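**Student:** Sequence and predicted model, in that order:
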Amino acid sequence: MSNRPAINVRSMDLHTIKVACSNCNLRELCMPVGLSGEEMERLDDVVATRRKVKRGEALFHAGEKFESLYAIRTGFFKTCVTTEDGRDQVTGFQMAGEIIGLDGIVNDLHSCDAVALEDAEVCVMPYDRIEDLSREINGLQRHVHRIMSREIVRDQGVMLLLGSMRAEERLAAFLLNLVQRLHARGFSQSELILRMTREEIGSYLGLKLETVSRTFSRFAEDGIVEVKQRYVRILDTDALTRLVNAVQPACH
């Protein structure tokens, strides 16, 4: 169990408001498609609230009781675990339209921290109600299974990334994956603002901070990317793809 102080649920409730999935512009990203009007109304009743999370604050901590899944409406999160020697190991980055909290299903306890990298807002989905409703709505059940399967594929991709790729290949795969996910949300195919630090990128990719910075500089010198602090513009997508040797691990 974590010895961190428990989250003050009462104070969080001051930042919750009624939300309707049927009117959300991220609906197709985080909710099943093809539901009837009646089914959407029932889902609206389950996804009853939004919660605001300030930059640097945790949505949940490792060791806390698992109660809900969270659909990210705005903002960026990182998930991380604390190693035995006290270091924070980043295990993933999540953005708007994605679901977090699945780590808590297996033991009814969260196994990682989820920390906002910028001011964020999430939709709270009590898991027991989602479970009950998914038994009655096949589309929802399939969607939950698809999300779980995606997590498995994501983990496999990270293992491939860390086990067989050089630093240049790891960073190239990371940038390609990130810009593809952002493009699916209507953003540019070639420009992005990194919400995470280079140190956090290194923690996720299994690289030292100096290696991440050096690799960014090498990409810039080779005309592959343009980098200005956290702004990154991809100038040569084909070059990044060649670096990954045509392997696109799902490193979310």
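**Tutor:** Okay, I see it. Numbering: from 1, shown residues only.

**Student:** use CA for all of it now, contacts and neighbours both
**Tutor:** OK.

**Student:** all strands of the stretch 1-150 of the chain, in order?
**Tutor:** 49-53, 58-60, 68-74, 76-82, 88-95, 99-100, 113-116, 120-126 (DSSP state E, counting those that start in this stretch).

**Student:** Let me know which of the ones you listed is tucked in deepest.
**Tutor:** Across the strands of the stretch 1-150 of the chain, averaging neighbours per residue (mean count of other C-alpha atoms under 10 Å) puts strand 113-116 on top, at a mean of 25.

**Student:** outside of that strand, which residues touch it?
**Tutor:** 53-62, 75-81 (C-alpha atoms under 8 Å, 6 or more residues apart in numbering).

**Student:** what's the spacing between the longest helix belonging to the chain and its chain's center?
**Tutor:** Counting by DSSP state H, the longest helix found in the chain is helix 138-164. For helix 138-164, the separation from the chain centroid amounts to 12 Å (computed by C-alpha atoms, centre = their mean, to the nearest Å).

**Student:** what about versus this one:
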Amino acid sequence: MSVNNLPTKDRQHCCNCNLNSLCMAVSLDTREMSKLDEIIARGKPLSKGHQLTVQGDPFKCVFAIKTGSVKTVTTSCNGDAQITGFYFPGDLIGLNAIDSGICQDTVSALETTTVCQIQFEQLDDLSAQMPKLRRQILKTMSKDLCNEQHMLQLLANKNADQRIATFLLRLSNRFKARGFSESRFRLSMSRNEIGNYLGITVETVSRVLTRLQKNGYIKVENKEIDLINFKALLQLSQESE
């Protein structure tokens, strides 16, 4: 999707966006937010399945999720597709392409999604003038590295039940940080996508969710999830509080 196809003006600006405490605008003053606004392109909602970037394409833009959610997928030379992440409002994606100048994954909308799109060259120039903005970008990159390390630990050391419990608790924390319910939320990704991400089969995902519901840990209704027993899920996941 070309930034040229997106309008550069929008009623919503960084200074009055309810996600600015999670996004790049955090800690910026009004003047700095206005400068950031000038390089942001905002467009119409994207439909489910729309690709923001394609693996192997030249790197030009980064995206901040405004509403909805997306997934990142890396495809091997053998054609095997691996989901590497799920991203929600306030998340910044695309920074992993800075070094190579090539998009490292394909980013697709999981549902109707809106994004803020920023040309990286403009963002880089602006961050050189704003230390607080550059620091926030570095913090985002650091968080992504930590998430990758946690994911490697999860895949290496946890069984299927622990992986699902950990996945649900981390989603809960992310929704809570965005002002949404931490105990009741909708999964925008399919069970097949969850299985791909966690390294287990879709059948195993379904069996584990059924078992967790039977044990009274969660309640599942289609894609709606209620976390009922946080303490039990935490013990199962072996996550620290």
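**Tutor:** Arrived safely. No experiment lies behind these values; they were computed from the predicted model shown.

**Student:** Including distance to Gly157 of structure 1, could the strands of the stretch 1-150 of structure 1 go into JSON lines?
**Tutor:** Shown next, in JSON lines, are the strands of the stretch 1-150 of structure 1 (distance: least, C-alpha to C-alpha, whole Å):
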{"stretch": "strand 49-53", "distance to Gly157 of structure 1": "29"}
{"stretch": "strand 58-60", "distance to Gly157 of structure 1": "25"}
{"stretch": "strand 68-74", "distance to Gly157 of structure 1": "22"}
{"stretch": "strand 76-82", "distance to Gly157 of structure 1": "16"}
{"stretch": "strand 88-95", "distance to Gly157 of structure 1": "12"}
{"stretch": "strand 99-100", "distance to Gly157 of structure 1": "18"}
{"stretch": "strand 113-116", "distance to Gly157 of structure 1": "20"}
{"stretch": "strand 120-126", "distance to Gly157 of structure 1": "26"}
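
**Student:** And the ones you listed: which comes nearest Asn107 of structure 1?
**Tutor:** Closest of these to Asn107 of structure 1 is strand 68-74, at 13.2 Å (criterion: C-alpha to C-alpha).

**Student:** which ones are touching the most centrally placed residue in structure 2?
**Tutor:** Centroid check for structure 2 by C-alpha atoms, centre = their mean gives Tyr87 as the closest residue, at 1.2 Å. The contact partners of Tyr87 of structure 2, taken as C-alpha under 8 Å, 6+ apart, are 65, 69-71, 93.

**Student:** again, but for Leu123 of structure 2
**Tutor:** Ile39.

**Student:** what residue of structure 1 matches up with it?
**Tutor:** Using TM-score structural alignment, the equivalent of Leu123 of structure 2 in structure 1 is Ile130.

**Student:** How about Val26 of structure 2?
**Tutor:** By TM-score structural alignment, Val26 of structure 2 lines up with Val33 in structure 1.

**Student:** and the gap between the closest residue to that match other than its chain neighbours and Ile152 of structure 1?
**Tutor:** Excluding its sequence neighbours, the residue lying closest to Val33 of structure 1 (C-alpha to C-alpha, 6 or more residues apart in numbering) is Gly139, at 7.7 Å. Using C-alpha to C-alpha, to the nearest Å, one gets 20 Å for the distance from Gly139 of structure 1 to Ile152 of structure 1.

**Student:** quick one: which of the two has more around it?
**Tutor:** Set Gly139 of structure 1 next to Ile152 and count neighbours by other C-alpha atoms under 10 Å: Gly139 wins out with 17 against 12.

**Student:** Now check the more buried one against structure 2: what is it aligned to?
**Tutor:** Matched by TM-score structural alignment, Gly139 of structure 1 corresponds to Lys132 in structure 2.

**Student:** separation between its match and Ser69 of structure 2?
**Tutor:** With C-alpha to C-alpha as the criterion, Lys132 of structure 2 and Ser69 of structure 2 are 26 Å apart.

**Student:** How about Ser34 of structure 2?
**Tutor:** Going from Ser34 of structure 2 to Ser69 of structure 2 by C-alpha to C-alpha gives 26 Å.

**Student:** residues near whichever residue in structure 1 pairs up with Lys143 of structure 2, how many?
**Tutor:** Matched to structure 1 by TM-score structural alignment, Lys143 of structure 2 sits across from Arg150. Close neighbours of Arg150 of structure 1, defined as other C-alpha under 10 Å, add up to 14.
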